[in-house]
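S.K.: need coordinates for the following:
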Amino acid sequence: MRIVSLNAWGGKLHAPLIPYLAEIDADVLCLQEITRSVTVSSDWLVYRDGSHILPQHANLFAEIKAVLPTHDAFFAPTARGELFAGETSVMSEFGLATFVHQSCPIIGQAMDFVHGDFSSKGYGPHPRARNAQCLRLFDYRADRPITVAQLHGLRDLAGKQDTPARRGQADALVALIRRIWRKGEPLVVCGDFNVLPDSVMFGALAELGLTDLVTSRGYEDTRTSHYTKEGRYADYMLVTANVDVAAFDVVEQPEISDHRALVLEIA
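M.R.: Model prediction:
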């Protein structure tokens, strides 16, 4: 089984992104920063937040779904907010998406907010609402269930250090996973956590028997050349001891986002 996690950056690097996702042959694809703009005809929109301006593909979820016709697709927006087509304001949804190959039936699922709640009238002030997806699948090749959860962690303008909100997020994520995951079964948790390796997030997840593959395997950078700030950790992939890791990579090339893809192969 191949599990891939990626912050897709709203599809800003659309030209290399879509072929990569079509060809990576993921059984489970966990994506953060996905857009859906169902009333918009433009391919490109622009996100504006003060001095932060980011081009985004208007219907990234639908485009990825189109190149993965044998996957079941699940979109989980955190908010509907304002983007721009030129100077015209349009509303666009933003959130998580998980794609699961139809050879892996979904036998349990949960999605809920781990901070805040859905906003229909704007993205809101930072730190903005965040949700998580958790799917329990049956792996026919291994003849057992496996649970995969993903999160796009809180972004705090002050940085990636722990805050009360991040501590609450960690507890809420663990509670969500416990609703679906059966103790003793394999568990994978991944995503753009937006925290440093010493965060309370990892202590909370350790209570479920999870160990991070990024830091434990010596990786020190999960960002690409498109990210120019300090602090190169953001993305993580954690597994329980009964996940038979055949290979794990933090992909340097091709660059398809300002984040690197995390690719896990399970024997």
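S.K.: hey, let's count contacts and neighbours off CA atoms from now on
M.R.: Fine.
S.K.: which residues in the protein form strands?
M.R.: When assigned using DSSP state E, the strands of the chain occupy the ranges 2-7, 28-36, 44-49, 52-57, 71-85, 88-101, 106-115, 130-139, 144-152, 187-192, 210-212, 235-240, 245-250, 262-266.
S.K.: second input sequence below; structure requested for side-by-side comparison:
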Amino acid sequence: MILNTELEYKGNLFPSNITKYSKDVDVLHFSTSNNVILKLTVLRDSVLRFTYTTVGKFERDFSYAIDEDASRGYNHLEITDDEEKYVVTTSKLICHIHKSDLRISLYDAADNKIICEDELGFHWEESYELGGDIVKMSKAAQNGESYYGLGDKPEHLNLKGRRFENWATDSYAFGKHTDPIYKAIPFYTGLHNGKSYGIFFDNTFRTYFDFCSERRNVTSFWAQGGEMNYYFIYGPKMQDVVKNYTDLTGTPRITTIMGLRVPPM
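M.R.: Just a heads-up that it's a prediction; the model follows:
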């Protein structure tokens, strides 16, 4: 007879130490002892894709958000390691993957200064309500860092100190601080010390972004399901980040004269 029917609440779960590494051209796999795999794809010298699975294999790799004609290719790719970390180097970025817990640190290859680094990094929680995992990522906020993006939001330009639910909602007569509203673009840019980067969180589940709201020096994003799958895009100029992002996701096609509602000449 089953006496205890309560679900076991495990809370946040984390990757353990890396036990295996493999490379297939521009795709790197890092496997841990508790079945987590990080797939790091080098798309360009300044664009890296990070995808995590907690079940030892990945879902079918497909996205409506990515332009099939997006630019790919890099000038330099080198992978080295020491006792503590793997180091992936391109002509624009240096990426450290820590062997003990899979945390990521990203540096500018030109001056070796920090751009973005994991706080807790990737972690997850079992979703008893929806099934599967709630996938989470937390990043350490750099000194004086500010954040922009997520599409139309009735907020200040700098999103620091705010939390958002990214889910398209027909919110009638919305006012300042109303969230969510009608547009959901899971892309933001961070800016500090004259360096700008972007993160595009490619996940179709309901997603959330916290810009130092819950914890003063931590920025995080998470989704109610699916895989943790995000693109890191480096500038260092803001316009470079936006250019690389729009190359990745595609730009709107030029509309017709009728679409612009311009009277014919």
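S.K.: got a TM-score for the two of them?
M.R.: The TM-score (TM-score structural alignment, normalised by the length of the second structure) is 0.30; 142 aligned residues with a CA RMSD of 6.6 Å.
S.K.: before we move on, the earlier item: which among the strands of the first structure is found nearest to Ala175 of the first structure?
M.R.: The stretch from these with the least distance to Ala175 of the first structure (CA to CA) is strand 106-115; that distance is 9.2 Å.
S.K.: which residues sit against that closest one?
M.R.: For strand 106-115 of the first structure, contacts defined as CA atoms under 8 Å, 6 or more residues apart in numbering pick out 76, 78, 128-138, 154, 165, 168-170, 172-173, 176, 179-180.
S.K.: now a ChimeraX select for only the buried ones of those residues.
M.R.: Only the buried entries of the contacts of strand 106-115 of the first structure go into this ChimeraX selection, using 16 or more other CA atoms under 10 Å:
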select :76,78,128,129,130,131,132,133,134,135,136,137,138,154,169,170,172,173,176,180
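S.K.: in the second structure, spot the helix with the most residues.
M.R.: helix 238-249 (DSSP state H).
S.K.: for that helix, buried residues please.
M.R.: In helix 238-249 of the second structure, counting by 16+ other CA under 10 Å, buried: 238, 240-242, 244-245, 247-249.
S.K.: format the strands of the first structure as JSON lines; extra columns: distance to Leu17 of the first structure.
M.R.: Compiled in JSON lines, those are given as follows (distance: least, CA to CA, whole Å):
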{"stretch": "strand 2-7", "distance to Leu17 of the first structure": "10"}
{"stretch": "strand 28-36", "distance to Leu17 of the first structure": "12"}
{"stretch": "strand 44-49", "distance to Leu17 of the first structure": "15"}
{"stretch": "strand 52-57", "distance to Leu17 of the first structure": "11"}
{"stretch": "strand 71-85", "distance to Leu17 of the first structure": "17"}
{"stretch": "strand 88-101", "distance to Leu17 of the first structure": "15"}
{"stretch": "strand 106-115", "distance to Leu17 of the first structure": "25"}
{"stretch": "strand 130-139", "distance to Leu17 of the first structure": "22"}
{"stretch": "strand 144-152", "distance to Leu17 of the first structure": "19"}
{"stretch": "strand 187-192", "distance to Leu17 of the first structure": "17"}
{"stretch": "strand 210-212", "distance to Leu17 of the first structure": "25"}
{"stretch": "strand 235-240", "distance to Leu17 of the first structure": "17"}
{"stretch": "strand 245-250", "distance to Leu17 of the first structure": "16"}
{"stretch": "strand 262-266", "distance to Leu17 of the first structure": "14"}
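S.K.: to Ile18 of the first structure, which of those lies closest?
M.R.: Per CA to CA, nearest to Ile18 of the first structure of the strands of the first structure: strand 52-57, 11.2 Å.
S.K.: now the closest one and strand 28-36, what's the angle there?
M.R.: Angle of strand 52-57 of the first structure versus strand 28-36, following axes from the mean of the first three to the mean of the last three CA atoms, to 10 degrees, is 110 degrees.
S.K.: just the buried positions in strand 52-57 of the first structure, please.
M.R.: Neighbour counts over strand 52-57 of the first structure (16+ other CA under 10 Å) mark 55-57 as buried.
S.K.: can you put these in CSV and add distance to Asp72 of the first structure?
M.R.: As requested, the buried residues of strand 52-57 of the first structure are arranged in CSV below (distance: CA to CA, whole Å):
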residue, distance to Asp72 of the first structure
Pro55, 27
Gln56, 23
His57, 21
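S.K.: turn the buried residues of helix 238-249 of the second structure into a markdown table, including distance to Tyr107 of the second structure.
M.R.: Below are the buried residues of helix 238-249 of the second structure laid out as a markdown table (distance: CA to CA, whole Å):
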| residue | distance to Tyr107 of the second structure |
| --- | --- |
| Met238 | 16 |
| Asp240 | 17 |
| Val241 | 15 |
| Val242 | 19 |
| Asn244 | 18 |
| Tyr245 | 19 |
| Asp247 | 22 |
| Leu248 | 21 |
| Thr249 | 24 |
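S.K.: and which of the residues you listed is nearest Phe221 of the second structure?
M.R.: Nearest member of the buried residues of helix 238-249 of the second structure to Phe221 of the second structure, counting by CA to CA, is Tyr245, at 18.2 Å.
S.K.: tell me who's in contact with that closest one.
M.R.: Counting by CA under 8 Å, 6+ apart, Tyr245 of the second structure makes contact with 198, 233.
S.K.: quick one: it from Leu93 of the second structure, how far?
M.R.: To Leu93 of the second structure, Tyr245 of the second structure is 16 Å away according to CA to CA, to the nearest Å.
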